[in-house]
Structures are given as structure tokens and as C-alpha cells.
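Asker: build the 3D model from these lines:
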Amino acid sequence: MADRDGSIEIIQREMTAFARRARATAARMHPELSLVSYTLLSHLEYQGGCRATDLAAHYTLDKSTISRQVGALEKAGLVERRLDPTDHRVHVLHLTDRGIEVLAQVTDARRVAFQERLAEWNGPDLEKFAECLLRYNDAASRGGMDIE
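Answerer: The predicted structure follows:
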């Protein structure tokens, strides 16, 4: 049991350091795009647009937090609200052309940074790491505690 507890302690400590580095790296990647903004834009791109309430549910954030973040993204010209064609009472968030461009720039820069950091890892190690991250995030999406 001590080995398991020790491993969990290391994981907790290292994931905290990873999160801090991710925030700092995001700030260097693009001056107007925080890590939170990047993740919201990425989700909007992946989903082809979605409602603000869907973003709040997906990231388990308060609606007011999402509202502030979306407001800042709108003000920056990165997202826009469009009426849902099937329900005109609902607005769906979409990336603007500028939002698509900025997201692509940051995604490319992030990809290069990950490739550099993982350059010395072999294929099986990368596959195992990817598998572990998928399992961890799947457990969190099924009701596990979100930790930042």
C-alpha cells in the first residue's frame, strides 16, 4: 500500500507542476490567449460550435465563469454568437475567422513544444503515456474530482 500511496503523491505533485508550466507556456505562446481561452476555443472548434451552457457542463465550471470568459473572447473578436437554426431562443458560440487563425497559430506552437519535449521518448513510452492520460481524463469525465 505504501508504494501506491507514494506513487499517487508523486503523480499529484508532478501534475500540479505540469499544470503550472502549461499556464506559463500558454502565456508565452500568444499574448491574448490564456490556457483557459485556448481550451475553450479548442472545444468550440472540435464541436463545430456549442452553447455556453455546454461549455460550462463540459469543463464543470460555473455559468458565470464561462460567461466572463466568453465575453472576453467575443470582445477580442475570437468568437461570435449565432442563433441556433433549429431553436431561435438559443445562441451557439462559433469561432470567428480571426479565432480560427489565432487558434491554429497557438496549436501549431504547442505541437512544436510537445514534439521538442517528447523528442527523446520512444514509441511505446509515448503510447503508454497517451493511454494513461486518456484513462485518467475518462475517469474524471465520469464523475471523478477535477483537480487543477
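Asker: drop to CA atoms for contacts and neighbour counts, all remaining ones
Answerer: OK.
Asker: how close does residue 86 get to residue 92?
Answerer: 11 Å (C-alpha to C-alpha, to the nearest Å).
Asker: what's around residue 34, how many residues?
Answerer: 18 (other C-alpha atoms under 10 Å).
Asker: what residues are up against it?
Answerer: Contacts for residue 34 (C-alpha atoms under 8 Å, 6 or more residues apart in numbering) come out as 23, 26-27.
Asker: for the comparison step, fold the sequence that follows:
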Amino acid sequence: MSGERTVAPGDFAADTAVETIQREMTAFARRARASAGRMHPELSLVSYTLLGHLEERGGCRATDLAAHYALDKSTVSRQVAALERTGLVERRVDPDDHRVQVLHLTESGRRILAQVTESRRTAFRERLADWPAEDLTRFASYLERYNAWPEPEPGNG
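Answerer: This next block holds a predicted model:
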């Protein structure tokens, strides 16, 4: 990457930018959590995320959810239990290993996930409506690049 420099501690401009990024990402996360309840009262941001993953994967084990999102198994267990109580998720025996239960969306879960996804998409479009296409593309690229950074191994970070 010729001409690019890395962020070094003590670089005032870079330190200021990193602080701004941290503050703005925290505000973004806080806004996302708050808006999740408005989109659907029974669906927290974590629940929405788990439902999206189940849809994307066509189902998976609770332990896979915990590992993928670096969440404690008890946290996932509570979330899954709540999703089961509301009829959004069901457990099915894995046809390849009858000892394993796989979580799947119910029809109700698919319907609510689709509704919330469309509401979120609409909210993002409204918020970004005045942005030039070039800025949207650049912002999307930066988010992908940021989120591609590997998570630390458990116990190392």
C-alpha cells in the first residue's frame, strides 16, 4: 500500500480520529439498541441478530450462535428460550446426529424477521437519503473493512 501510513500512538490527528470513531460507534450501537424495540416490541437487537443468523444459515445449534457472536452460552440460552416462548424459533433434531438439536425459524419468526428487516432498511434509507452514492459506497466499504478484523481468541483479548 504505497503512500499509506499506519496509525501510530502519539499521532494527534490519528488519536483524535480514533476517539471520534469510538464515540460515534458507541452512539450508533446505542441508537441501534433503542430502535430495535420500536421496530418490534418483543425483538431486542440481540434477538433480531440471532434470528437473522438462523435464517442465513438455515438453522444452527445454540453453541454455534454463541461461538459466532462471542457470547456466553447462558446469554444465548436465555435469548433462545425467549424466542421459543414467543414462537419465533423451534428446536429440531439434527437428522445426521439425533443427539443434537438445531434451532430453526418458525413461519412466525420468518414473517417478523422480514418485517423488522424491511423497517430497518427503510430507516437506514431515510437517514442516508441525502448522502451521495460515492459516500455510501465508501462508508459501506469502510464498515466491511473494519468488521473484517479478526476477533481475539477467547482468553486473549
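Asker: higher neighbour count, residue 86 and residue 92 of structure 1?
Answerer: Relative neighbour count places residue 92 above the other of residue 86 of structure 1 and residue 92, with 19 against 7, counting by other C-alpha under 10 Å.
Asker: and the aligned residue in structure 2 for residue 67 of structure 1, which of the three is it?
Answerer: Aligned counterpart of residue 67 of structure 1 in structure 2: residue 77 (TM-score structural alignment). With DSSP: H, G, I helix; E, B strand; the rest coil as the basis, residue 77 of structure 2 sits in helix.
Asker: ok, residue 77 of structure 2 - contacts?
Answerer: Contact analysis of residue 77 of structure 2 by C-alpha under 8 Å, 6+ apart lists residue 62.
Asker: now with 10 Å, please.
Answerer: 62-63, 65-66, 83 (C-alpha atoms under 10 Å, 6 or more residues apart in numbering).
Asker: how about residue 42 of structure 1?
Answerer: 36, 48, 95, 99-100, 103-104, 107.
Asker: show me the strands in structure 1, by range?
Answerer: 79-84, 87-95 (DSSP state E).
Asker: could you check the angle the longest one makes with strand 79-84?
Answerer: Comparing the axes of strand 87-95 of structure 1 and strand 79-84 via axes from the mean of the first three to the mean of the last three C-alpha atoms, to 10 degrees yields an angle of 150 degrees.
Asker: and the spatially most central residue of structure 2, what does it touch?
Answerer: Centroid-nearest residue in structure 2: residue 49, 4.9 Å away (criterion: C-alpha atoms, centre = their mean). Residues near residue 49 of structure 2 by C-alpha under 10 Å, 6+ apart: 43, 55, 65, 69, 113.
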